[in-house]
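Participant: Sharing a model that was predicted from the sequence below.
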Amino acid sequence: MQLSTEQSHGYALVIVMGFVAVLSVLLSAVMLYSSTQMRIARSQADNESALYLAQAGAEGAAAYVANGGDGPWSTGGTNAQGACVVAVIPSGMLSESPRTISGWINLHPNGEPGQGGNDFALRLPDGTMIDHYDLNQDAQDYVGPAVWVHFRAGGSGQQIGLVVDGAPYPIQHNYTYEIFAGSMHVNLYNNNRNPQGKAVGKWHLAIATACASLIVTD
């Protein structure tokens, strides 16, 4: 049977549309597969980063104990998904302490007084003070002892990185906190530095102390 010109064109159009539909299905499948593979790759990278942070913290804690460390100590790090803090608190000090505090907080060191300024201050045993004005791009991380810390947490809502007396202690961003301790180990660090060593990320403070006083004001 001989087809008319209109019928031939119609069949050709149907065939072309069929090919387009098949190609669309194949393209969707390829895009779905690629998206799935990218999510898997990101998840694997995040897991590897988290494992690296935890391993580094555990190794640091083991080295501290092996070298004869006998006081509270902490270290921490962050990746895109969160933070890891490792704290060492001698068991013999737990029963003697009014408050046992460990964990980390996200600081908000910028701004003017009354609008986010004066949100952070740290006093070292020798009387040296580190405050929010010191936390600029040229500032270096500090790891060592401290006797007092004053902070108003950054962000909104609450943070859940701090543990007090063995229980999670939510930190509200609209309150001011002070921690006094005769023996407190802190790790003040920036979570992102550029190739020139400039601090371009967020500032965090990891804390470990087995004998502290905690004062909260609004």
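Facilitator: Structure's in. What do you need?

Participant: Every contact and neighbour count from this point should use C-alpha atoms.
Facilitator: Noted.

Participant: show me where this protein has helices.
Facilitator: 5-66, 91-94 (DSSP state H).

Participant: and the first one, what does it pack onto?
Facilitator: Here helix 5-66 touches strand 73-79, strand 82-88, going by 3 or more Cα pairs under 8 Å, 6 or more residues apart in numbering; DSSP states H and E.

Participant: Tabulate those strands in TSV, adding columns for distance to residue 102 and mean neighbour count.
Facilitator: As requested, the helices and strands packed on helix 5-66 are exported to TSV (distance: least, Cα to Cα, whole Å; neighbours: other Cα atoms under 10 Å):
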stretch	distance to residue 102	mean neighbour count
strand 73-79	8	23
strand 82-88	6	20
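
Participant: closest to residue 120 out of these?
Facilitator: strand 73-79 (18.4 Å; Cα to Cα).

Participant: Run through who's touching that closest one.
Facilitator: Strand 73-79 is contacted by residues 46, 49-50, 53, 57, 60-61, 83-89, 102, 104, 143, 184-187, 191, 206-209 when judged by Cα atoms under 8 Å, 6 or more residues apart in numbering.

Participant: Give me the buried subset of those.
Facilitator: For the contacts of strand 73-79, a burial check counting by 16 or more other Cα atoms under 10 Å picks out 46, 49-50, 53, 57, 60-61, 83-89, 102, 104, 143, 184-187, 191, 206-209.

Participant: quick one: which of the helices and strands packed on helix 5-66 is nearest residue 38?
Facilitator: Of all those, it is strand 73-79 that lies closest to residue 38, at 18.0 Å by Cα to Cα.

Participant: Give me the angle between the closest one and strand 82-88.
Facilitator: Counting by axes from the mean of the first three to the mean of the last three Cα atoms, to 10 degrees, strand 73-79 lies at 170 degrees to strand 82-88.

Participant: hold the first one in mind and look at this next one:
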Amino acid sequence: MEPADGRLPLTELARTRAREAAATSGRLDPTGPEDLAPNDRCLLGSRGSGGPGMLNNIYNSNYQFVQTPDALVIVVEMNYGVRVIPILRDRAAARAAHRPAVLNLWMGDSVAWWEGDALVVETVNVNPQQGRFGPIFLSPQGRVTERFTRASATQIAYEFRVEDQVHYTQPWRAEMVLEALDGQIYEYACHEGNYAMSGILAGARVKEAGGGAP
């Protein structure tokens, strides 16, 4: 872990963003779905589970990796996000394959290349809504570099490094070990049979009409 004290080296802007994200998550008076957090809208997995970098969630913290000679596909159990990452011959070729920044993809624009036994994944241009909400705050200038290394027959050593001078006073790095499990990833249908969104919005309309707190 870097920095050694384990604390994120947040700039004042990032601290402000963290407070705004916490307020958004607990909001009871949205005027519409757009006022709610991306995970409440089922656009993205919660607590940074989809990456980059990928963080542990309180549940549904599983991933499925499908690797071919040309691509790595990561299926994220939480909200069933999918990252399709092309694998190029080296870092220069990979960086040249980044797509236009205007696309602003959820979970960013990722490319990969091999460095010895490590598969290196570089991600830029994370969607601004995701970058502002966190928990890993990223500006349009932000860059996340992930490394996947086979540690044993059942383990992958995973680490990532975040560089973004807008939100952090220095680059920072984290790591963990991914353990293999038997079984498969099942679809996570976020809004299927889920009344949270309609309940939040209906409660806000009642509050507006003078009906008190929902």
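Facilitator: That came in fine, so what should we check first? Just so you know, these numbers come straight off a predicted model, no measurement behind them.

Participant: what's the TM-score for these two chains?
Facilitator: Once superposed, the chains reach a TM-score of 0.27 (TM-score structural alignment, normalised by the length of structure 2), with 104 aligned residues with a Cα RMSD of 6.1 Å.

Participant: still on that earlier bit, dump the helices of structure 1 into CSV; add distance to residue 159 of structure 1 as well.
Facilitator: Formatted as CSV, the helices of structure 1 follow (distance: least, Cα to Cα, whole Å):
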stretch, distance to residue 159 of structure 1
helix 5-66, 19
helix 91-94, 24
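
Participant: and of the ones you listed, who's closest to residue 120 of structure 1?
Facilitator: Per Cα to Cα, nearest to residue 120 of structure 1 of the helices of structure 1: helix 5-66, 24.8 Å.

Participant: For residue 121 of structure 2, see how far away residue 160 of structure 2 is.
Facilitator: 9 Å (Cα to Cα, to the nearest Å).

Participant: and if you look at residue 144 of structure 2?
Facilitator: 8 Å.

Participant: Kindly report the same for residue 73 of structure 2.
Facilitator: 12 Å.

Participant: Pick out whichever of the two has more residues nearby.
Facilitator: The residue with more neighbours, out of residue 73 of structure 2 and residue 121, is residue 121; 24 against 16, by other Cα atoms under 10 Å.

Participant: and the more buried one, what helix or strand is that in?
Facilitator: In this structure, residue 121 of structure 2 sits in strand 118-124 according to DSSP states H and E.

Participant: Run through the neighbouring helices and strands of that strand.
Facilitator: By 3+ Cα pairs under 8 Å, 6+ apart, strand 118-124 of structure 2 packs against strand 109-115, strand 143-152.

Participant: Mind doing that once more with 10 Å?
Facilitator: strand 81-86, helix 91-96, strand 109-115, strand 143-152, strand 155-163 (3 or more Cα pairs under 10 Å, 6 or more residues apart in numbering; DSSP states H and E).

Participant: Looking at these, which one is packed in the most?
Facilitator: strand 109-115 (a mean of 23; mean count of other Cα atoms under 10 Å).

Participant: what residues are shared contacts of residue 73 and residue 121 of structure 2?
Facilitator: With contacts taken as Cα atoms under 10 Å, 6 or more residues apart in numbering, residue 73 of structure 2 and residue 121 have 85, 86 as neighbours in common.

Participant: gap between the two ends of stretch 146-157 of structure 2?
Facilitator: Start-to-end, stretch 146-157 of structure 2 (Cα to Cα) is 10 Å.

Participant: Hmm, I typed the wrong one, I wanted stretch 151-158 of structure 1.
Facilitator: Stretch 151-158 of structure 1: ends 14 Å apart by Cα to Cα.

Participant: Quick check: which of the helices and strands packed on strand 118-124 of structure 2 is nearest to residue 15 of structure 2?
Facilitator: Here strand 155-163 is closest among those (Cα to Cα), at 16.3 Å.

Participant: So for whichever helix or strand comes after that closest one, what gets flagged as buried?
Facilitator: Next along the chain after strand 155-163 of structure 2, taking DSSP H and E as the criterion, comes strand 172-179. Using 16+ other Cα under 10 Å as the test for burial, strand 172-179 of structure 2 gives 172, 173, 174, 175, 178.

Participant: Show me what the biggest strand by length in structure 1 is packed up against.
Facilitator: Criterion DSSP state E: the longest strand present in structure 1 is strand 176-190. On a contact count with 3+ Cα pairs under 10 Å, 6+ apart, strand 176-190 of structure 1 meets strand 73-79, strand 82-88, strand 101-106, strand 120-123, strand 142-151, strand 203-209, strand 212-217.

Participant: shared neighbours of residue 160 and residue 121 of structure 2, anything?
Facilitator: Joint contacts of residue 160 of structure 2 and residue 121 (Cα under 10 Å, 6+ apart) are 52, 144, 145, 146, 147, 148.

Participant: Show me which of the residues you listed is closest to residue 132 of structure 2.
Facilitator: Out of those, the member with the shortest distance to residue 132 of structure 2 (by Cα to Cα) is residue 52, at 13.5 Å.

Participant: Rebuild the helices and strands packed on helix 5-66 of structure 1 as JSON lines, extending it with distance to residue 12 of structure 1.
Facilitator: Shown next, in JSON lines, are the helices and strands packed on helix 5-66 of structure 1 (distance: least, Cα to Cα, whole Å):
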{"stretch": "strand 73-79", "distance to residue 12 of structure 1": "56"}
{"stretch": "strand 82-88", "distance to residue 12 of structure 1": "57"}
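
Participant: still on that earlier bit, list just the one of the helices and strands packed on strand 118-124 of structure 2 that sits closest to residue 199 of structure 2.
Facilitator: strand 81-86 (24.5 Å).

Participant: how much does the closest one deviate in direction from strand 109-115?
Facilitator: 50 degrees.

Participant: Output the contacting helices and strands for strand 81-86 of structure 2.
Facilitator: On a contact count with 3+ Cα pairs under 10 Å, 6+ apart, strand 81-86 of structure 2 meets strand 63-67, strand 71-76, strand 109-115, strand 118-124.
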